[in-house]
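[1] just the structure for this:
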Amino acid sequence: MTTPHSWRKSTRSTNTDNCVEVGRLTDGAAIRDTKNRNAGHLTTTRTQWTAFITALKTDRFE
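    Have a look, this model is predicted:
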């Protein structure tokens, strides 16, 4: 597995403590808690990440 790189958080998270960051992987994404970066990260495949983002954009988590 590759090491995540290009970590970023949403610009909408600027004034809040409840943030996660997303990093790029060769074939997917990594997610970590902004407040505790040393705790590690979760990884997803490109397919899983795409399905998750699609679900968010179509309000499937309401």
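[2] CA atoms for contacts and neighbours, from now on please.
    OK.
[3] what helix or strand is Thr44 located in?
    Thr44 is located in strand 42-45, with elements delineated by DSSP states H and E.
[4] ignore the last one, Leu56
    Assigned by DSSP H and E, Leu56 falls in helix 46-57.
[5] one more, for comparison:
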Amino acid sequence: MTVTTIAVLGIDLGKNICSVVDLDGSGAVVMRRKVKCCATNRMRIRDEQDENRQRLWRRRA
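    The predicted structure is shown next:
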């Protein structure tokens, strides 16, 4: 089994399907996967993004 270091992790959060792509240092695709999204997962991710935005605004103030 070969271990490959992942340099870039791309996540596309769609309405019904989420796509995940892993790239190595040279830009070659290591893994590409599409998974059916669950509404609760999307809401949780959005909540975390909102919390991160609020933290950034507090630092600037």
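[6] quick check: TM-score for this pair?
    Taking TM-score structural alignment, normalised by the length of structure 2 as the basis, the two superposed chains have a TM-score of 0.37; 43 aligned residues with a C-alpha RMSD of 3.2 Å.
[7] all helices for structure 2, in order.
    Under the criterion DSSP state H, helices of structure 2 are mapped to 39-60.
[8] now do the strand holding Thr44 of structure 1: which elements does it pack against?
    Packed against strand 42-45 of structure 1 by the contact rule (3 or more C-alpha pairs under 8 Å, 6 or more residues apart in numbering; DSSP states H and E) you find strand 28-33.
[9] how far off helix 46-57 does the strand it packs on point, in degrees?
    Between strand 28-33 of structure 1 and helix 46-57, the angle comes out at 60 degrees (axes from the mean of the first three to the mean of the last three C-alpha atoms, to 10 degrees).
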